[in-house]
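In: take this sequence and fold it.
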Amino acid sequence: MIRHINRRHIVGGIAAGAVAMPFVSRRPALAADPILIGLPTAQTAQAGVADHQDYLNGATLAMEEINAAGGVLGREIQFVVVDVDPLSPESCQIAISKLVDAKVHAIGCAFTLVPIPTADASSKYKCPFLWGVTQRNYTEEVAKDPEKYGHCFQTDPSEVHYGYTFPTFLKDMRDAGVWKPLNNGVHIVQEQIAYNQTISKALQEALPKSEFTLAKITDIQYPVQDWGPVIQDIKATGAGAVMIDHWVAAEYAAFVKQYQADPLKGALVYLQYGPSQPEFLELSGPAAEGFVWSTVLGVYADEKGKAFREKYQKRFPGIMGLCYTGNSYDTVYFLKAAWEAVGDPSKFKEVCDWIRVNSYRGVCGFMDMNNKYQECAHFPDNGYDVTATELEKGMGQLFFQVQDVQHKIIYPDALKEVALRPAPWWS
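Out: Below is the predicted model:
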């Protein structure tokens, strides 16, 4: 089933599994044969819909700008959007197969949590596959088998950096005098999916090399029905810093409301990634005040990032997601550069070879995937694989604090908007 999508409601109303293309430009100057980008997009799944909608929105903004300026090589960009469940290997493979059948010239995606089956479904077709999948277990497979996965590029650093960088962030906040820790203990509250487990293991590996120590590990299971026992465990443990190693925005919103009512006074509480999704602030409101979170893939607040934020919010009003909105926008423009350099989007190998050895500075920072993992280099350098010592050679991991019901970048120093300030429960 193929049908056009309303420009302002691209996902709304698409049936599960439908293949859909957005508007066809009425500009007669462009060639009749469009360049197709396949977008596996969660529309009906229980998880991932917010991030995938953000991805589709950002890509749409880039597509509209490029088409309005004459397209790519005189051809219009169009999308082929298919529904996908990011948690289901079967759904992901079916989605990729549909895109292969549609003969897309590239695939772009926010993420799936079953990356290997997803990539495997594209391994014979081998069009460029650029996605913000954020998983080192997957990129290790790319490194092991470049012939099979050489067309797959991870457009952000891997999730291991959430763990590796956390002690560095804590030390810098302490040394800057903006945080006085209760003690040097770190309490990890971890979800059970592989993504969160990898983050936890990376943090556990990094702690002995730092000035901080592991206080306790507490397991949680999605969906979290009641945060009360977890909060009591946090209070009983009494660690100076707490990492809630989870990923679901709505459940984070429930956590912050309960925590504000009965906190561990003085603790720095960090929420891994999930607050980037718009529904976090929509659901939590003022209760989010003071919490810290980060993303290895975020829209900068520099001149380029601010210009994008302004354009995006004009096109898509409301609370803006700060991760996949910019990632997809950058990805479409990166593909444009590759296609124009090669001269033919159907030359998949040549396009992939160009992407592999060239970099792109976008609204989310510097995309350089010329390494064995084919993942973006990480900034700041934390002493582990695929890091950069200079901002313009890596993608900055952005640490935010919710201040006055807004996300503000507090770290790294080269990108910060404001300083960390005391959370309501610190005094």
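
In: all contacts plus neighbour counts: C-alpha atoms, from now on.
Out: Noted.

In: count of neighbours near residue 101?
Out: Residue 101 has 10 neighbouring residues, counting by other C-alpha atoms under 10 Å.

In: look up how far residue 370 lies from it.
Out: Here residue 101 is placed at a distance of 29 Å from residue 370 (C-alpha to C-alpha, to the nearest Å).

In: do residue 346 as well
Out: Taking C-alpha to C-alpha, one finds residue 346 at 22 Å from residue 370.

In: residue 144 too?
Out: From residue 144 to residue 370 the distance is 15 Å (C-alpha to C-alpha).

In: so between the two, which is more surrounded?
Out: residue 370 (18 against 12).

In: list the contacts of residue 213.
Out: 184, 185, 186, 207 (C-alpha atoms under 8 Å, 6 or more residues apart in numbering).

In: a markdown table please, covering those and showing secondary structure.
Out: A markdown table is the format used below for the contacts of residue 213 (DSSP: H, G, I helix; E, B strand; the rest coil):
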| residue | secondary structure |
| --- | --- |
| 184 | coil |
| 185 | strand |
| 186 | strand |
| 207 | helix |
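
In: among the residues you listed, which one has the most neighbours?
Out: The residue in those with the most neighbours, by other C-alpha under 10 Å, is residue 186 (28 neighbours).

In: burial count for residue 226?
Out: Around residue 226 there are 12 residues (other C-alpha under 10 Å).

In: repeat that for the one 10 residues further on.
Out: Using other C-alpha under 10 Å, the number of residues around residue 236 comes to 10.

In: work out for me the element it sits within.
Out: helix 228-237 (DSSP states H and E).

In: what's that helix packed up against?
Out: strand 213-219 (3 or more C-alpha pairs under 8 Å, 6 or more residues apart in numbering; DSSP states H and E).

In: rerun at 10 Å
Out: strand 185-190, strand 213-219, strand 241-245, helix 249-261 (3 or more C-alpha pairs under 10 Å, 6 or more residues apart in numbering; DSSP states H and E).

In: sequence B follows; please return its structure for comparison with A:
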Amino acid sequence: MTTPGGSRSTWSGAAFTVQVRPDGRLGLTDRGTHSDVPPQLHRIASAMRHTDLRECRFHWRAPRSARLCRVSLTARAELGFDHVELSGDPVEQLPGGLSTRELEVLTMLVVGLSNAEVAGELGITQRTAATHVTHLMQKLGTPTRTAAATRALDTGLLCVPLPGSAEHYAGLSVGRLLAAASSDAAAPSGEPRREVPRPRRPEPRRELVVGAALPLTGTGSDDGREMINGLQLAIEEINAAGGVRGRRVRAAVRDVEVTSSTSVRTAFESLARGGVDILTSGYLAAQEIGHETAATTGVPYLHAATSGAMEQMVRDDLGRFGRVFQVCASDTEYASRFVSFMTSVREQGHWGIASDRLVIVVRPWHGVDFGIDRARTVADRQGWSLDVVPVGRAGDGDGWARAMGAAVREPAAAVMIGSFFVDDAVRAVTALHERGAPALPYSIYAPSVPAFRHRLGRLAEGVVWATTTGTYSDRPGRAFARRYTDRFGAAPGRSHAGLAYDRMQRIARAWSACGDLSDADAIATHLRAEPYRGVNGTYNFDTPGQVALGVDEHGDPSLAQPQLIYQVQDGRQVIINGGPFRTGEFRLPAHLQRR
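Out: You can find the predicted model right below:
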């Protein structure tokens, strides 16, 4: 029995490479003959004209012999002739020695099925399903299910016919292609064969658009410039290297007032209407608006909110927010690390600290708590008393001065300045100096922005500050700083410039690894599965809330980002705590030496 294209109903087992014409007929062959092409694969290749796919790879199992064939489909346009190139190669042994059953289970992991769901679809016990998962991970050398799934997507280790219900695979390229083939084959046989329109010549590949909601004016605009510069530098380098799979990358930036939920909503709605391929942002008061936009549009979203509340939001509903990633560890360790740092300074004996009192002065910020409750426990255990002083509403210019006055009314060894914004940190440090208080100023994040030192001048000397994501002073970090300085005429800050650069490079890596750039789930799977080492450390999103893994000083910094503690010394940023990335030691500020 033969098909209209000339292929037999069974597969000969021979390799083949053949053109499938726009009218569905088989054309020229590079390997094998028309009779070597199984009709099922002929039909799948013909259906590719009904999709927007440019390529697809999978492993096909012949229905009678159960032989495996490694299949590659590529849409081509050569000399004005449009066709699909269909290639098949016999498979003697799957990678890692996978069995056919393990290949089926691996295919089901790609779409996120649990062991129980795998067992139900295949008619096996849950224990057997778990054993298959363990064995396939060992054979592929992948440490997690998501890493195995990513390997499957990257290499076409997907089993066709698809195991289990077809609905599971509706979001995958191969699932859409098989659905198109099934629909094509289901046309009533009594109808006259309609003329299949010739596909249009492929248009030039459109550019990939990164949507970015960043503060270019208003609150946080000093930091916003760092973010846009880091993003721009990464895009320029990516495009100079040929783009992503031959497509240029472009940024669509929307200015956002980070303290206004109305402004945040307007920015994200504008980006969504513009049809961006991925969403990004810095830190926002109404951060959940970005999460909801990503969930509604299906577009992957990478933000830098440093928020334990947003981490919990994703963890509690991965089905809805599974494409949302936080590119830095959450804020929940800031306060306890402040206490532990002061304990280490006291124990080193370089400073005869007269007070056992620590103070945290904090302005409430949506979704941020800095881990103060845990810090109280740590302080009590390490022999400190810990007070918390709130600052009034945003926009109150004297609020920080009053709060710092209250903080040092009684002697204090150090005061933690709990705000991400340069304006707040400048006011707080200034107020501390004006009162002549013998307390160490310990800030979070804000001194990473160059404007902090520019505005404070000599008063910035000796300030200690911490960040969950900071640019290292190692070789990659220094090389990035040189390129940034050459491009923009000023040195980068020590956090968000590098973070924005790394985020864009990580996005490009995920795009490059996915056959279908519109497959948001495949992109999310790759982001989860593969750690990436950038200038701000290692981004490892394989965590319950899809937040970049952070570690303390005893953890493995090669797999995560340790919280870094810097000190301004002689006008330079010196890393005084951060495992192997430390570049100097704590230095007692001059105003405390005089005391």
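
In: got a TM-score for the pair?
Out: Superposed pair, TM-score by TM-score structural alignment, normalised by the length of structure 1: 0.86. Supporting alignment: 389 aligned residues with a C-alpha RMSD of 2.0 Å.

In: circling back: which residues does the helix holding residue 236 of structure 1 contact?
Out: Helix 228-237 of structure 1 has contacts (C-alpha atoms under 10 Å, 6 or more residues apart in numbering) with 185-189, 215-220, 224, 227, 238, 241-242, 244, 255, 258-259, 262-265, 267.

In: average offset between it and structure 2?
Out: Aligned to structure 2 and superposed, helix 228-237 of structure 1 gives a mean residue distance of 3.2 Å (mean C-alpha distance after the TM-score superposition for structure 1).

In: flag every buried residue along that helix.
Out: Residues of helix 228-237 of structure 1 classed as buried: 230, 231, 233, 234, 237 (neighbour count, 16 or more other C-alpha atoms under 10 Å).

In: how about the helices in the stretch 51-200 of structure 1?
Out: Remark: helices assigned in the stretch 51-200 of structure 1 by DSSP state H, counting those that start in this stretch are 89-101, 115-120, 136-144, 146-149, 160-175, 194-206.

In: which position in structure 2 aligns with residue 75 of structure 1?
Out: Alignment note: residue 75 of structure 1 maps to residue 247 in structure 2; criterion TM-score structural alignment.

In: distance of the nearest residue to that match once chain neighbours are set aside from residue 269 of structure 2?
Out: Closest residue to residue 247 of structure 2 apart from its sequence neighbours, by C-alpha to C-alpha, 6 or more residues apart in numbering: residue 207 at 5.3 Å. Shown here: residue 207 of structure 2 relative to residue 269 of structure 2, a distance of 21 Å by C-alpha to C-alpha.

In: can you check residue 243 of structure 2 too?
Out: With C-alpha to C-alpha as the criterion, residue 243 of structure 2 and residue 269 of structure 2 are 27 Å apart.

In: which of those two has more neighbours?
Out: Counting neighbours by other C-alpha under 10 Å for residue 243 of structure 2 and for residue 269 shows that residue 243 has the greater number, 19 against 14.

In: ok, and the closest non-adjacent residue to the more buried one?
Out: residue 249 (6.4 Å).

In: equivalent analysis for residue 306 of structure 2, please.
Out: residue 330 (4.3 Å).

In: trace the one you found over to structure 1, please.
Out: Match for residue 330 of structure 2 (TM-score structural alignment): residue 158.

In: quick one: contacts for its match?
Out: 132-139, 195, 198-199, 296-297, 373, 375-378, 386.

In: apply 7 Å and report the result again.
Out: Residue 158 of structure 1 makes contacts with 134, 135, 136, as judged by C-alpha atoms under 7 Å, 6 or more residues apart in numbering.

In: ditto for residue 294 of structure 1
Out: Taking C-alpha under 7 Å, 6+ apart as the test, what residue 294 of structure 1 contacts is 272, 273, 397, 398, 399, 400.

In: which one (most neighbours) among the residues you listed?
Out: residue 400 leads those on contacts (other C-alpha under 10 Å) with 29 neighbours.

In: residue 496 of structure 2 and residue 290 of structure 2: what is the separation?
Out: 19 Å.

In: ok, these two, which is more surrounded?
Out: Per other C-alpha under 10 Å, whichever of residue 496 of structure 2 and residue 290 has more neighbours is residue 496, with 28 against 24.

In: apart from its chain neighbours, what residue comes closest to the counterpart of that one in structure 1?
Out: Under the alignment (TM-score structural alignment), residue 496 of structure 2 pairs with residue 324 in structure 1. Spatial nearest neighbour of residue 324 of structure 1, excluding adjacent residues (C-alpha to C-alpha, 6+ apart): residue 55 at 4.8 Å.

In: what about that neighbour, how many residues nearby?
Out: Neighbours of residue 55 of structure 1 (other C-alpha under 10 Å): 28.

In: correct me, but it touches residue 325?
Out: Yes. Shown here, residue 55 of structure 1 and residue 325 form a contact pair, counting by C-alpha atoms under 7 Å, at 5.0 Å.

In: contact partners of stretch 43-63 of structure 1?
Out: Against stretch 43-63 of structure 1 from outside (C-alpha under 7 Å, 6+ apart): 11, 16, 41-42, 77, 83, 85-86, 110, 277, 321, 324-326, 328-329, 332-333.

In: same check on stretch 297-308 of structure 1?
Out: 156, 322, 323, 326, 363, 364, 365, 397, 398.

In: onto which residues of structure 2 does that stretch map?
Out: Stretch 297-308 of structure 1 maps onto residues 469-480 of structure 2, going by TM-score structural alignment.

In: start and end of the matching stretch, how far apart?
Out: First residue to last in stretch 469-480 of structure 2 (C-alpha to C-alpha) measures 15 Å.

In: now that stretch: how far from the chain's centre is it?
Out: 19 Å (C-alpha atoms, centre = their mean, to the nearest Å).

In: report the buried residues of that stretch.
Out: Quick answer for stretch 469-480 of structure 2 (16+ other C-alpha under 10 Å): 469, 470, 471, 472, 473, 476, 477, 480.

In: and the gap between the second one and residue 203 of structure 2?
Out: Taken as C-alpha to C-alpha, the spacing of residue 470 of structure 2 relative to residue 203 of structure 2 amounts to 42 Å.

In: map residue 346 of structure 1 onto structure 2.
Out: By TM-score structural alignment, residue 346 of structure 1 lines up with residue 518.

In: and the closest residue to that match other than its chain neighbours, how close does it get to residue 75 of structure 2?
Out: Counting by C-alpha to C-alpha, 6+ apart, residue 518 of structure 2 lies nearest to residue 277, which is 7.6 Å off, once chain neighbours are set aside. Applying C-alpha to C-alpha, the value for residue 277 of structure 2 to residue 75 of structure 2 is 22 Å.

In: returning to that earlier point: and the residue nearest to residue 518 of structure 2, what pairs with it in structure 1?
Out: That one, residue 277 of structure 2, aligns with residue 105 by TM-score structural alignment.
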